[in-house]
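Asker: Got a sequence here, can you build the structure:
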Amino acid sequence: MPNPSLGRLRLVAQGLVTRPWATPTEAVRAFGAMQGQDLPGVLASAALRTTSGAAGDVIAALDAGRLVRGYPMRGTVFLMTADDVTWTTELCAAPAIRAARSRRPQLGLDDDHVERARSVAVEALSEHPLSRTELVARWSEAGLPTAEGRGYHLLGALIHDTTLVYGPWNGTDQDVALSETWLPTGRTLAERFNGDRVAAVAEMLRRYLLSHGPATVRDFAWWTKLTLREIRAALPAVEGDLERDPGSDGEPAYWRPGLVEEARELGRASAAPLLLPGFDELVLGYADRLFALTPDEHAALVPGNNGVFRKSVVRGGRVVGTWARAGRSSRRTLELTDFTPHSPRQRATLERLFAAYPFVSP
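Answerer: Below you'll find the predicted structure:
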């Protein structure tokens, strides 16, 4: 059953009520990573947690090389800070790399294709980033197979091994950049943590629980796909930085100190209506999403359970509907699908939020 009290605590922890971070880089660093397969959505997710709430600030951080996207875990693209993407990927990406490699023969590809793609990419991107289309064209010109998903597979392989990242904004997407020239130095697991995986897991776990809590070790294990054994080895290093609830099922939840008191002081503000992107961490950051909605509502949020999430309307710590942007660029309108009815006052609030929403295109 939905748990609005838990939902309101998570809204406050995630910065969606108070927007506590001055810049998108600070917000993303606090989270460790934000799920980012919907690029306009994750840019909005970062903006909605900052003081300005402006998508332009997120785009500026991409262009300056402070924020990038990579494939650090679960074979999924995430928005991250430039100094975190390499060590996090080295720490967490191995299962996704193995899964991708096992699919390679079905595409008629092998490791030699990946190495040839790497050589072409390093040369092509040595001076400046290129769009995905331009990079794949370079591979085709070099005789590499790129049709029917092969180009995307090669790109994914080189992002997984941190040769490449998604870098600056080109107006509609991110160009592909060479990590060696686009990312800062001192970014590897060896450089940041002297190769100590436990210390690196502890850093990720601390950020996750501070930004997502109340949450459990199993939530973090689902989010990263790290093993429970490795996570539990790191847990003693972070427990002192957190508050905890033993939990009725024996699995304690952890959260940042003072969160409960802050949510109480915020009162109604923690229950105010919000418009969130489809892949926001509030919905996708936990193993179980049913704290925020019923199974039937979840089916409406993710039709056909196909992995494509609609944009959510949140109120009172719960997902109470979905929303869409209708009309042409000159006359955009808010289109609501309600799970729970909105009062006229609540609808007026949603219209104001829609007008101020950090869209990246007209």
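
Asker: alpha carbons only for contacts and neighbour counts from here, please
Answerer: Fine.

Asker: Identify the single longest strand in the protein, thanks.
Answerer: strand 318-326 (DSSP state E).

Asker: Which strands and helices lie in contact with it?
Answerer: helix 4-13, helix 295-301, strand 311-315, strand 333-338 (3 or more C-alpha pairs under 8 Å, 6 or more residues apart in numbering; DSSP states H and E).

Asker: at 6 Å what do you get?
Answerer: strand 311-315, strand 333-338 (3 or more C-alpha pairs under 6 Å, 6 or more residues apart in numbering; DSSP states H and E).

Asker: quick one, strands of this protein?
Answerer: Using DSSP E, strands in the chain cover 34-35, 67-73, 76-81, 164-169, 174-178, 215-216, 243-245, 253-255, 274-276, 311-315, 318-326, 333-338.

Asker: roughly how far out does the last one sit from the chain middle?
Answerer: Pointing back at strand 333-338 there. Centre-to-centre, strand 333-338 and its host chain are 24 Å apart (C-alpha atoms, centre = their mean, to the nearest Å).

Asker: what's it packed up against?
Answerer: Going by 3+ C-alpha pairs under 6 Å, 6+ apart, strand 333-338 lies up against strand 318-326.

Asker: Just the angle for the strand it packs on relative to strand 333-338, thanks.
Answerer: Angle, strand 318-326 to strand 333-338, by axes from the mean of the first three to the mean of the last three C-alpha atoms, to 10 degrees: 150 degrees.

Asker: Just want the angle from strand 318-326 to helix 4-13.
Answerer: Relative orientation of strand 318-326 versus helix 4-13 (the same axes, to 10 degrees): 60 degrees.

Asker: quick one on the thing from earlier: so which residues make contact with the longest strand of the chain?
Answerer: Residues outside strand 318-326 that contact it (C-alpha atoms under 6 Å, 6 or more residues apart in numbering): 4, 292-293, 311-314, 332-340.

Asker: Please provide the structure for the following sequence as well, for comparison with the first:
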Amino acid sequence: MDADDVVRLRLSQQQLRHPRAVSAEAALKNLLAVQSQEFPYARWSLAQRTAGASAADVEEAVADGRILRTHILRPTWHFVHRDDLRWLLMLSAPRLHQGNGGMYRQTGIDAEAASRSARILADAVAGGAHKTREQLALELQRHGFAAKGLELAYLIMHAEISGVLTSGIPVRSTGGALKQTYALFDERVPASADGHEHRSEALAELVRRYFLSRGPATVKDCADWSGLTVTDVRLGLGLVLEAEPDVLTAATLDGLDFYFSSAGRGPAAAPGPAAEAEGGPRVDLIQCYDEYVMGYSRSRYFLGGTAPALPERDTPMHVVLSDGRMIGSWRHDLAGGRCELDIRTRSDPGPAGHRAIDKAVTEYGRFLGTPAVRK
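Answerer: A predicted model of the protein is given here:
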């Protein structure tokens, strides 16, 4: 295995190449969790892994509760399928609360405050009465909480991690943007979905799904992505290999051990950069928190660039890929009934590269349902 194999297999296993997922839901089930703090771009992360899902398709799945958006893993915002959230939260909640411990103390959230606020929040959204962050703040304030700034943020996050709240039906703001609402966890998440009731079962499932969807990757990559310890990931990997010895393949590159789907080996299963480029390079516009970036830590360098990165002055921060490697950055501006894309590459990609970028812009406009042009 060489660097080109890593890029080729990651593109394939993440469904940025064929065969694509049949729906945004299926793409999410493959990836298990997708970072989603920038909701407009996170919709695209799911849709571009399908045969043609639109922004409206993703929004509908979120509104229906098939796709939930909540704090989990590390923790930050993630899309998680409703069938996976309960067992995934059971596995990760203790470490999330532990990691948030300093902020809980800083904001005065002790056990009594957490318990009392959880009851208030649960009562506020019970019976399908989904509420925005601002509405929840008012409910907490009525019961004596300051519910502002970091205290509000961590009271709500504590309730999410504790299985009290999850995402509800988004509402439109006066400017037309979708706003997150919160719902009662037990009303949105099936009580017994996939049956991973024991920690060892959940651990094995997380590790299995991670390497099948993001391999080739290392144990450290999985640990940093999941927020679990390296010891836990090694334990989960051992359970997977014991139960299904043929499901994963191991290979060594750059002195690191990589694991990936045994079914994904070989050029027949995952066409390489050369095959993708028969008519020129293939360009993908991915968000800076896409799983092709955030799915890795120790081995992110195969991306060929520094991402995610904070924008400098007026610089876009999302990622332009050419045959799986970073060549620039982009962002969108929505105004006047159309989408303008600011795309900047490190060097002139040449005529074929410009054609590939134009094709990617067209695909993005199709996803949004509005004309898209390059600035």
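
Asker: what's the TM-score for these two chains?
Answerer: Once superposed, the chains reach a TM-score of 0.88 (TM-score structural alignment, normalised by the length of structure 1), with 351 aligned residues with a C-alpha RMSD of 2.6 Å.

Asker: thinking again about what came up before, go through the contacts of strand 318-326 of structure 1 and name the one nearest Pro303 of structure 1.
Answerer: Lys311 (12.0 Å; C-alpha to C-alpha).

Asker: Could you check how far that closest one is from Leu274 of structure 1?
Answerer: 11 Å (C-alpha to C-alpha, to the nearest Å).

Asker: what are the ranges of the helices in the stretch 151-300 of structure 1?
Answerer: Remark: helices assigned in the stretch 151-300 of structure 1 by DSSP state H, counting those that start in this stretch are 179-182, 189-193, 197-212, 217-224, 228-234, 259-266, 281-284, 295-301.

Asker: Buried deepest among those, which one?
Answerer: Comparing the helices of the stretch 151-300 of structure 1 by mean neighbour count (mean count of other C-alpha atoms under 10 Å), helix 197-212 ranks first with a mean of 22.

Asker: Show me what that helix packs onto, helices and strands only.
Answerer: Using 3+ C-alpha pairs under 6 Å, 6+ apart, helix 197-212 of structure 1 sits against helix 24-31.

Asker: could you pull out the helices for the stretch 1-150 of structure 2?
Answerer: In the stretch 1-150 of structure 2, the segments counted as helices under DSSP H, counting those that start in this stretch are 3-13, 24-31, 39-47, 55-64, 82-99, 101-106, 111-125, 133-142, 149-161.

Asker: Tell me roughly how far the third one lies from structure 1 on average.
Answerer: What it means is helix 39-47 of structure 2. Helix 39-47 of structure 2 differs from its equivalent in structure 1 by a mean of 1.2 Å after superposition (mean C-alpha distance after the TM-score superposition for structure 1).

Asker: separation between the aligned partner of Ile343 of structure 2 in structure 1 and Gly41 of structure 1?
Answerer: Matched by TM-score structural alignment, Ile343 of structure 2 corresponds to Leu336 in structure 1. According to C-alpha to C-alpha, Leu336 of structure 1 and Gly41 of structure 1 sit 17 Å apart.

Asker: Just want to know which of the two has more residues nearby.
Answerer: Comparing Leu336 of structure 1 with Gly41 by other C-alpha atoms under 10 Å, the one with more neighbours is Gly41, at 21 against 18.

Asker: what's the burial count for the closest residue in space to the more buried one that isn't next to it in sequence?
Answerer: By the measure of C-alpha to C-alpha, 6 or more residues apart in numbering, the closest residue to Gly41 of structure 1 outside its immediate chain neighbours is Pro277, 5.0 Å from it. The tally of other residues near Pro277 of structure 1 (other C-alpha under 10 Å) stands at 27.

Asker: Likewise for Tyr182 of structure 2?
Answerer: Tyr182 of structure 2: 28 neighbours (other C-alpha under 10 Å).

Asker: Can you tell me what it aligns to in structure 1?
Answerer: Looks like Tyr182 of structure 2 aligns to Val176 there (TM-score structural alignment).

Asker: surely that match meets Thr133?
Answerer: No - using C-alpha atoms under 6 Å as the test, Val176 of structure 1 is too far from Thr133 to be in contact (9.6 Å).

Asker: what sits against Val42 of structure 1?
Answerer: Counting by C-alpha under 6 Å, 6+ apart, Val42 of structure 1 makes contact with Gly36.

Asker: any idea how far it is from Ala355 of structure 1?
Answerer: With C-alpha to C-alpha as the criterion, Val42 of structure 1 and Ala355 of structure 1 are 18 Å apart.

Asker: List the contacts of the nearest residue to Asp246 of structure 2 once chain neighbours are set aside.
Answerer: On the basis of C-alpha to C-alpha, 6+ apart, the spatially nearest residue to Asp246 of structure 2 that is not a chain neighbour turns out to be Ser262, at 6.8 Å. Listed by C-alpha under 6 Å, 6+ apart, the contact set of Ser262 of structure 2 reads 247-249.
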